[in-house]
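Trainee: give me a 3D structure for the following:
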Amino acid sequence: MRFRAYIPTLLIMLLLLGATAVASWLLFSDATDKARRQFEEQANAFENLMIDVMRSYQQVLRAGVAAVNAMPAITREQWRFFIRDLAIDDFYPGTQGIGYVKRLRYEEIESFVEEQRRAGRPDYRFNPEGKRDEYTAIVYLEPENWRNTRAVGYDMFSEPRRRAAMERARDTGNAALSRRVSLMQETGEDVQAGALVYMPVYADGLVPDTVEARRRALTGYVYGVFRMQDFIPRVIDRNLPGTLQRLHVQIYDGAKPTEADLMFDDRMLTHSGTSLPPLGRVPLFTDSRPITVAGTDWTIVLGSRPVLEEMVDRSKAWMALLGGTLISLLIAGIVGSLAYAAERNAAAEQELSAEVAERKRAQEQAQLANRELIHRVKNILAIVTAIASQTARYSPTVESFNKAFRERLSSLARVHDLLRPDPAHTPDLGSFVNEILAPYCHWQGALVTSGPPVEVTQNEAVLLSLLFNELATNATKYGAWSVPSGQVTLSWRDEINGAESTVYIVWQERNGPPVLAPSASGFGTNVMKFSIERGLRGRITTSFDPSGVRHEVELPRTSGATPAERHPSANGEDRQNHRN
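Mentor: Take a look at the predicted model:
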């Protein structure tokens, strides 16, 4: 069947399937956009929550600064009551503790430690020891549980990240959040990333106008402590319950998320009461949002969880895709059936026309074969006469004549055997040429051949044998081989281009009688043109140079064989033979 007949069917099917695909994609996109908007709403709510919560916690620190300013010599009990009254577990969940830090000079450290011990804290110790430019000490940290007790007496100014936040708070007069730190409250178990927020305390309770004045007036800090894996879930549970069921949340310290700066990851939640669905795959929706908290950059990375992604209702899209595909195939099948029927009718007409044409070609070939048979018989008689004459000329005795004449007749018989080749036999062009032309060569140098190995098919062998017999007959009758000094040079070359090649054959006669161009072409010329131009779809040109006739044959070939299979010679060298 011709493919062209089904092009309209194919176009209709592609058009319908394309329309189905577009409609399904639009439905998929609409469902996905709805879920994306849900995701963005959840992400916006979480971002706003973190900003608002951190601002509200800063207000707690401002209240602590006010308490210190109201009671410059605030005691341990007073600080405890103040923090208790704030009810941070109820209104500010997730806070590890709120503490008071005092600024010290080196010469004050020893008396300060003694004062704390006399106040009922015999284990109070300032650390780390050593000389530095500036000193601070954690005085109070409430609630006073076992974790917070580990941090009391620690000089946070001795650690670079804490010091950077404390200096920023001191110089600006505002709250300052530290980078990711390892808290003094941590032990070897359930280690979490920590963050600290500092609010400066100045003498006289006022914030000086200049940086230098603020540095001189600084007396201490009120600060908040956050263990992030405890802090974030409790904030979410109080303000946006269910968020961690819908969103995968990560918080990084800094503008670029790196593993070293990871502060919170809901996949690491281990405390009881937090049951999250497994992530298990790449989220359908993701977003990365930078925020600034108390002068420090955080990056919030959010991803959708299956609970949120299940809001994508793809049922309508799937129905449209399946229904549209079935309808498209049904319509295409109907159109294809009509095209098939039309094609069958056209094929029947084509087969009938082909049968008529084939019978006509068979009649033409039969007529040509009859004419060729008559012409070949005449040529054989002429060739036998010429062979006998040439053999007698160079035979000194009757016995030598008889022997040479019989051998040449046998060679001639082998040539005509090639017209009925074995179907499995593909002779080499060089061997084929030498075998055909051997009976015509009666003296040394009569034939010189050269060319690479080229295999010829049965059809090519039959048609080329007609060509070479005609050329040899003409050379024997009228050309170079009609005189003892004559010579024929037969050369060929094979130009290969991928799976196609072209064989060029040149027949050149020399040292024969003067060449005269014929006034009209005979049957032999027609046989040569038939064998090359019609039989092999090639081209033959003849030039009648006075020094010797020249025939050039151009033979195009198409073969599935590789060049190595077409040229079996291992060394690839051209073959050159001299016949006598």
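Trainee: going forward, measure contacts between C-alpha atoms and count neighbours the same way
Mentor: OK.
Trainee: now do the buried residues in the helix or strand hosting R493.
Mentor: R493 belongs to strand 487-497 when elements are defined using DSSP states H and E. Judged by neighbour count using 16 or more other Cα atoms under 10 Å, the buried positions of strand 487-497 are Q487, V488, T489, L490, S491, W492, R493, D494.
Trainee: how about the contacts made by the third one?
Mentor: When contacts are counted by Cα atoms under 8 Å, 6 or more residues apart in numbering, T489 is found next to L447, V448, T449, V506, W507, Q508, E509, R510.
Trainee: which two in these are spaced the farthest apart?
Mentor: Spatially, the most separated pair among those is T449 and R510, at 13.7 Å (Cα to Cα).
Trainee: against which helices or strands is the helix ranked longest in the chain packed?
Mentor: Using DSSP state H to define each element, the chain has its longest helix at helix 315-393. With contacts defined as 3 or more Cα pairs under 8 Å, 6 or more residues apart in numbering; DSSP states H and E, the secondary structure elements packing on helix 315-393 are helix 7-70, helix 398-417, helix 458-477.
Trainee: and the helix or strand containing K102, how far out from the chain middle?
Mentor: Using DSSP H and E, K102 falls within strand 95-104. Here the centre of mass of C-alpha atoms in strand 95-104, compared against the chain's by Cα atoms, centre = their mean, to the nearest Å, lies 58 Å away.
Trainee: next secondary structure after that strand?
Mentor: Scanning forward in sequence from strand 95-104 by DSSP H and E, the next helix or strand is helix 109-118.
Trainee: okay, the angle between that next one and strand 95-104?
Mentor: Relative orientation of helix 109-118 and strand 95-104, computed by axes from the mean of the first three to the mean of the last three Cα atoms, to 10 degrees: 130 degrees.
Trainee: give me the buried positions along helix 109-118.
Mentor: Taking 16+ other Cα under 10 Å as the criterion, helix 109-118 shows I109, F112, V113, Q116 as buried.
Trainee: other residues contacting whichever helix or strand comes after that helix?
Mentor: Of the helices and strands lying after helix 109-118 in sequence (DSSP H and E), the nearest is strand 135-142. Contact partners of strand 135-142, identified using Cα under 8 Å, 6+ apart, comprise 76, 79-80, 83, 97-106, 126, 148-149, 151-158, 220.
Trainee: make it 7 Å
Mentor: 76, 80, 83, 97-106, 126, 148, 152-157 (Cα atoms under 7 Å, 6 or more residues apart in numbering).
Trainee: report the angle between it and helix 109-118.
Mentor: Between strand 135-142 and helix 109-118, the angle comes out at 20 degrees (the same axes, to 10 degrees).
Trainee: let's see this one next to it:
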Amino acid sequence: MLTASVVASALRGLMRRRHTWPVMVMAMGSLATAVAAAGSWRAMDLEGQDRFLQEVEQTHAAIQDRMETYVAVLRATAALFAASDDVTRTEFAAFATRLNLPERYPGIQGLGFSAHVSPDEVERLEADMQRQGLEGFRIWPAAPRSEIHSIVFLEPLDSRNKAATGFDMATDPVRRAAMELARDSGEPAASGKVRLVQEIGQHAQAGFLIYVPVYRGRDVPDTVEERRRLLLGHAYAPFRADDLLGKLLGGVQPSVALEIHDGDPAAGAVMHRSEGWSVDGGAQYRTERPLEVAGRHWTVAYAAGDGLDGTSGRELVWVVAAGGLLATGMVSAAAWAQARARVDAERASAAERLRAQELETINTVGTEVSAQLDLDQLVQSVTDGATRLAGAQIGAFFYNVVGERGEAYTLHALSGPGTAMFAGYPMPRKTALFTPTFRGETTVRSDDITQDPRYGRNAPHRGMPPGHPPVRSYLAVPVISRSGETLGGVILGHGEPGVFTARVERLVVGLAAQAAVAVDNARLFGTVQKQAEHRKLLINELNHRVKNTLAAVQSIARQTSRSCSTPAAFVQSFEGRLLALSNAHNLLTRGNWEGAPLVELAQAELAPYGRSRAVIDGPAVWLPPQDAVALGMAFHELATNAAKYGALSVPDGQVRLGWSIVDETGECRLRVRWEEVGGPPVTPPARRGFGSQLIGDGLANQLDGNVILDFPPTGARCVIDFPFVGNTTG
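Mentor: Next up, the predicted model:
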């Protein structure tokens, strides 16, 4: 506290330098505002950089996953040729149509096959392709060479792809290098940047191709010499880079812009440049990531786009700066008025000292609140500032809450020298004295609260609890948000009467209004942080589920291709199994991937055969995602076998599917029973197909249970018994 002599000395100094003090206040306030704004700007910049890097990782992973998907499609195409000695153009077109390239694989220009022939086989190949419906087919360009890699199949056969039919890709050194790499390694290989022969329009795009080798025989030869000798051709796909990446990124306002280079950016081979890419490098955030595409090294340069800048939140910096400047201006104006008043009126030193302390408190609290986003520290700062500003012995900030006994108020912050003595007392309730404050109706100020007619009317204490320090002067100010919600109230007390003046009331009311804005901002900041964390969690979960699904589809394709002797059988089996997987995923998606009802899983697989052909019986059971997918695939395989060879292959046959929950030695288990009746006599199969392997081995391992599959003459039977970790309520 200042003494009278110190205050008098300061007054004489101010009289000599009445212009110095306001200038210093302005300078200090401006400096504090600049520091707060700079800190906020730096925090927002770091947050923007983190958000940019998160967007980069998500976009990069999306590109990588999509390219791996295309490679998987090419592997499946190569498997078609490896599984058949003679694939016709009609069969290949049917295979490509089944894939539904435009819908499932947007951005791919086509799916094709190039035949590897010697010069003396050219006439035979041209005649064969003409017999298959390609009128006027010829291999071009016409030039002497030792080997030829001619495009013979390319779907869909639109105008662009027709222009490429018959082209010998080995005549181009870039394409030839990629084909030779794929041939010698036995793995997919991407070409460098090329101009596709499909570019027949005015607006040409950069292109590239991915090749997967196909050898005579079913397996990849062991040595390079054998691979060169047994090469049949290449399954391949051409890509127009702009179409591919444009469809991959969705065509929406991106948060990042990107530029893709074939190899090192210094080489200047730009494959794709997205809209919004700044050639002059004016983006605030930039980074590069390597990308491997079928053995080819790409470099992806990323820059912050308009979508990221639009969510940067830097407007908060301007709010901080404007608030700081406003507070500095107010403090500076008050300081100027104070200096003039002191020089002109020479008011009492005690009053001047009190005014200076009030202004210092407002400036300190205003600076802290404007830059503070931690809710607990913010409320404590407001409570401390109000207590100092009013000269109260005790100050408290209470929140509005609704408990089991109705509306009440929770203590959030205490301030003042006597805080310890108040910590053990009960919270205030909805009484006549507190209601105006916590409903936001009005400020309550009393010189002696014990004389207020609303005081002492509520049981059990009829006033202050026993042992409560005496409070005479009382000031309660509601804290109301911009939306009109009453957040709580600031309550101040003093043991002496008449301490809180009208001026103190106005100051605390202004501080409460500033606190309400700051609390809203802190809540908003916390909400934004939680939403960002939740969004990141959802994206990671989606990425994980998509990868798991792709791995399951790849496994199904691989196992199906091994067990099918013809492409038609492969397509039929593969589509059926994918549909079973899709049915399970639909049920799981409807349940937010928390589980799926067993009865609906069974009905989905047996519905195509009619209700009278399938008897389904069992209690309500919800399966976890992994168990639901496994049982769905098993039901599909059993139903398919029954339709081909068992009870569902004759009009009077029937399938009985039931389940029960049993308790064995304290362990809860789910027992599923499949039984076929009324069908033709059954004999055990001579060999185990994919379905038998999936049920007999894969299902038991996946469910950590037991599977019994037998084939008595009366009809196939299957019992699946495994630990039950789901629930019976959903």
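Trainee: which stretch of the second structure lines up against the strand holding K102 of the first structure?
Mentor: Using TM-score structural alignment, strand 95-104 of the first structure lines up with residues 108-117 of the second structure.
Trainee: tell me, what residue is most central in the second structure?
Mentor: With distances taken as Cα atoms, centre = their mean, the second structure has I539 as the residue nearest its mean C-alpha position (2.4 Å).
Trainee: what residue of the first structure matches up with W622 of the second structure?
Mentor: In the first structure, no residue is paired with W622 of the second structure according to TM-score structural alignment.
Trainee: now W622 of the second structure. Nearest residue, chain neighbours left out?
Mentor: In space, not counting the residues next to it along the chain, W622 of the second structure is nearest to P597; the distance is 4.5 Å by Cα to Cα, 6 or more residues apart in numbering.
Trainee: quick one: what's aligned to the one you found in the first structure?
Mentor: For P597 of the second structure, no residue is aligned by TM-score structural alignment.
Trainee: quick check: P597 of the second structure vs R590 of the second structure, distance?
Mentor: 11 Å (Cα to Cα, to the nearest Å).
Trainee: more neighbours, those two?
Mentor: Looking at P597 of the second structure and R590 with other Cα atoms under 10 Å, you find the greater number of neighbours at P597, namely 22 against 11.
Trainee: hang on, isn't the more buried one packed against D627?
Mentor: No. At 11.0 Å, P597 of the second structure does not count as touching D627 under the criterion of Cα atoms under 7 Å.
Trainee: just tell me the aligned range of stretch 381-399 of the first structure in the second structure.
Mentor: Alignment of stretch 381-399 of the first structure against the second structure: no match, by TM-score structural alignment.
Trainee: give the buried residues for that stretch.
Mentor: Within stretch 381-399 of the first structure, the residues that qualify as buried by neighbour count (16+ other Cα under 10 Å) are I383, V384, A386, I387, A388, Q390, T391, A392.
Trainee: what does it rub up against?
Mentor: Residues contacting stretch 381-399 of the first structure (Cα under 7 Å, 6+ apart): F401, A404, F405, T473.
Trainee: which of these are buried?
Mentor: Neighbour-count burial within the contacts of stretch 381-399 of the first structure applies to F401, A404, F405, T473; the criterion is 16+ other Cα under 10 Å.
Trainee: what stretch of the first structure does stretch 635-649 of the second structure fall on?
Mentor: Under TM-score structural alignment, stretch 635-649 of the second structure corresponds to no residues of the first structure.
Trainee: helix, strand or coil for L291 of the second structure?
Mentor: Using DSSP: H, G, I helix; E, B strand; the rest coil, the three-state assignment for L291 of the second structure comes out as strand.
Trainee: for it, what are its contacts?
Mentor: Counting by Cα under 7 Å, 6+ apart, L291 of the second structure has contacts H297, W298, T299, V300.
Trainee: the third one: neighbouring residues, count only.
Mentor: When counting by other Cα under 10 Å, one arrives at 19 neighbours for T299 of the second structure.
Trainee: so it sits against G268, correct?
Mentor: No. The pair T299 of the second structure and G268 does not pass the contact test of Cα under 7 Å, sitting 11.1 Å apart.
Trainee: not counting sequence-adjacent ones, nearest residue to A193 of the first structure?
Mentor: Here the nearest residue to A193 of the first structure in space, its sequence neighbours aside, is M263; by Cα to Cα, 6+ apart that works out to 5.3 Å.
Trainee: which position in the second structure pairs with that neighbour?
Mentor: With TM-score structural alignment as the matching criterion, the partner of M263 of the first structure in the second structure is M271.
Trainee: look up how far L86 of the first structure lies from A70 of the first structure.
Mentor: The span separating A70 of the first structure from L86 of the first structure equals 16 Å under the rule Cα to Cα.
Trainee: could you find the counterpart of R76 of the first structure in the second structure?
Mentor: Taking TM-score structural alignment, the alignment pairs R76 of the first structure with R89 from the second structure.
Trainee: dump the residue contacts of that match.
Mentor: Residues touching R89 of the second structure, when contacts are defined by Cα under 7 Å, 6+ apart, comprise Q132, F153.
Trainee: in a strand, P72 of the first structure, correct?
Mentor: No. P72 of the first structure is assigned coil when assessed by three-state DSSP, not a strand.
Trainee: in stretch 625-636 of the second structure, what's buried?
Mentor: By neighbour count, with 16+ other Cα under 10 Å as the criterion, the buried positions of stretch 625-636 of the second structure are P625, D627, A628, V629, A630, L631, G632, M633, A634, F635, H636.
Trainee: surely the last one and E605 touch.
Mentor: Read it as H636 of the second structure. Yes. Counting by Cα under 7 Å, E605 is a contact partner of H636 of the second structure at 5.9 Å.
Trainee: on that earlier part again, among the contacts of L291 of the second structure, which ones are in strands?
Mentor: Using DSSP state E, H297, W298, T299, V300 are the members of the contacts of L291 of the second structure that sit in strands.
Trainee: ok, of those, which come out buried?
Mentor: Among those, those classed as buried by neighbour count (16+ other Cα under 10 Å) are W298, T299, V300.
Trainee: the corresponding residue of the first structure for the first one and I291 of the first structure: what is the separation?
Mentor: Counting by TM-score structural alignment, W298 of the second structure lines up with W298 in the first structure. The span separating W298 of the first structure from I291 of the first structure equals 5 Å under the rule Cα to Cα.
Trainee: check P257 of the first structure too.
Mentor: Using Cα to Cα, one gets 13 Å for the distance from P257 of the first structure to I291 of the first structure.
Trainee: next one: A70 of the first structure
Mentor: Computed with Cα to Cα, the distance linking A70 of the first structure and I291 of the first structure is 34 Å.
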